[in-house]
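Trainee: Sequence unavailable; structure follows:
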């Protein structure tokens, strides 16, 4: 069993297309799962929604998808202006689509433990799981997971990593459209059930960054230069 997980596209259609092209060359992929944060902060929110719909795969809701639906943000008026612009681009149908997305997706494994895909953690869409998150915090975030789950995949933090904790493989897929781990390439992950254990591979994919910068400068999105800075520096 091989499951490809793409997270945090953030309206970056060019990065998404590059990831899907790379993914098409990978052998024996059983399923694709989209792990949320689909369209906010990028130049092509509607195009991204249409592309992932056409994949006919499980798609879950991220925190900024919820922000777009509810017109809420904890980050002030500039973020509100980006939310308003994104809502205008995707229209009522796009907003309803984001609202309909589930919190998580379970990949049942007939040969062993299951894989749970969430956006940030199993309890909410906002608290990131870091490489250094202490046991006490992980116990709180994962306390309701049944022992039948052997791997937890998520995004949200925009930093690609994996770690084993207790019986779980924890995998942050990194971000397809807005990486923050000092690598501008698009990121996604493939989780495989092999030798009776879940394993993960991160893939990094080059894409036309200059073309995305041009899109950002011409699409009308508020705070375009801030978006460009984050995209090109790829760090917090």
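Mentor: Yep, that arrived. Just so you know, these numbers come straight off a predicted model, no measurement behind them. Residues are numbered from 1 along each chain as shown.
Trainee: hey, let's count contacts and neighbours off CA atoms from now on
Mentor: Noted.
Trainee: need the helices for the protein, in chain order.
Mentor: For the chain, the helices defined by DSSP state H occupy 13-23, 45-54, 63-70, 77-100, 135-142, 209-218, 224-233.
Trainee: got TSV for those, with distance to residue 123 and mean neighbour count too?
Mentor: What follows is the helices of the chain, written out as TSV (distance: least, C-alpha to C-alpha, whole Å; neighbours: other C-alpha atoms under 10 Å):
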stretch	distance to residue 123	mean neighbour count
helix 13-23	27	20
helix 45-54	25	17
helix 63-70	12	20
helix 77-100	18	17
helix 135-142	6	13
helix 209-218	33	16
helix 224-233	28	16
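Trainee: want to throw those into JSON lines with distance to residue 151?
Mentor: Shown next, in JSON lines, are these (distance: least, C-alpha to C-alpha, whole Å):
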{"stretch": "helix 13-23", "distance to residue 151": "21"}
{"stretch": "helix 45-54", "distance to residue 151": "24"}
{"stretch": "helix 63-70", "distance to residue 151": "21"}
{"stretch": "helix 77-100", "distance to residue 151": "25"}
{"stretch": "helix 135-142", "distance to residue 151": "11"}
{"stretch": "helix 209-218", "distance to residue 151": "32"}
{"stretch": "helix 224-233", "distance to residue 151": "29"}
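Trainee: Got another one to weigh against that:
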């Protein structure tokens, strides 16, 4: 059983298309799961949403998706100097999406779980405890990781949110961060996704990257008069 997993598109349609093409080349898949933060932060949020729906993938809700539903920053993750820009971006994105899409977006499920011969796969945006849990980064201590992720019974817990791909073995299972499609930490135009294969001998995790042309995103941002925000350079 093989699964494609990715997260944190942030409205970057060009990067999403690049990942979709790479997934098509990867061969047969049991499911494609998208772990949240789907449309907020890029110049084509509605087109990104429509592309995701057309493909019929399993979509999860992230903290930025929740912010869109609330029409405000709800987790306080932005530093004070960036909050006005973030609120402007949320307001603009809501207008671009419209009420029906917003309702569907904020009504997405928080997790995906499937049983396999290698043990259960659990996919969430950040952690099983919530969409903005910050205890799963590479910098977090073993105690913090246990508090955030232990107790699910899953063999693999895959998530996004931290925008940096890594695999971390723990006593209770394998933690897999699938990084970001549209907003990589280093700002380079390279989209990330993960292939997870369940075998009789355990899990095989392949973390892959695919480049994309940021020119289309820059042009779309100008054409659609997207307000600037702290992450605009990375998403375009």
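Mentor: Looks like it arrived, so ask away. Note that the coordinates shown come from a computational prediction; the quantities given were computed from them, not determined experimentally.
Trainee: Quantify their similarity with the TM-score.
Mentor: A TM-score of 0.91 describes the superposed chains when it is computed by TM-score structural alignment, normalised by the length of structure 1; 228 aligned residues with a C-alpha RMSD of 1.6 Å.
Trainee: about what we covered before: for residue 182 of structure 1, find the nearest of the helices of structure 1.
Mentor: helix 224-233 (6.6 Å; C-alpha to C-alpha).
Trainee: Quick one: closest of the helices of structure 1 to residue 112 of structure 1.
Mentor: With distances scored as C-alpha to C-alpha, the stretch of the helices of structure 1 nearest to residue 112 of structure 1 is helix 135-142 (19.3 Å).
Trainee: So what touches the closest one?
Mentor: Where contact means C-alpha atoms under 8 Å, 6 or more residues apart in numbering, the residues beyond helix 135-142 of structure 1 that reach it are 121-123, 129.
Trainee: Read off where it ends up in structure 2.
Mentor: When structure 2 is aligned by TM-score structural alignment, the counterpart of helix 135-142 of structure 1 is residues 142-149.
Trainee: mean deviation of the matching stretch from structure 1?
Mentor: In the superposition with structure 1, the average deviation recorded for stretch 142-149 of structure 2 is 1.1 Å (mean C-alpha distance after the TM-score superposition for structure 1).
Trainee: closest to residue 37 of structure 1 out of the helices of structure 1?
Mentor: helix 63-70 (5.5 Å).
Trainee: angle of that closest one against helix 77-100?
Mentor: With axes from the mean of the first three to the mean of the last three C-alpha atoms, to 10 degrees defining the directions, helix 63-70 of structure 1 sits at 90 degrees from helix 77-100.
Trainee: Mean distance between helix 63-70 of structure 1 and structure 2 after superposition?
Mentor: Mean deviation of helix 63-70 of structure 1 from its aligned counterpart in structure 2 after superposition (mean C-alpha distance after the TM-score superposition for structure 1): 0.2 Å.
Trainee: between the helices of structure 1, which gets nearest to residue 200 of structure 1?
Mentor: Minimum separation from residue 200 of structure 1 across these (C-alpha to C-alpha) falls at helix 13-23, 14.5 Å.
Trainee: what does the closest one rub up against?
Mentor: Here helix 13-23 of structure 1 makes contact (C-alpha under 8 Å, 6+ apart) with 4, 9, 43-45, 47-48, 176-177, 186-188, 205-208, 212.
Trainee: Which ChimeraX command selects the buried ones in those residues?
Mentor: The following ChimeraX command selects only the buried members of the contacts of helix 13-23 of structure 1, with burial defined by 16 or more other C-alpha atoms under 10 Å:
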select :4,9,43,44,45,47,48,176,177,186,187,188,205,207,212
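Trainee: from the contacts of helix 13-23 of structure 1, which ones fall inside strands?
Mentor: Counting by DSSP state E, the members of the contacts of helix 13-23 of structure 1 that fall within strands are 4, 186-188, 205.
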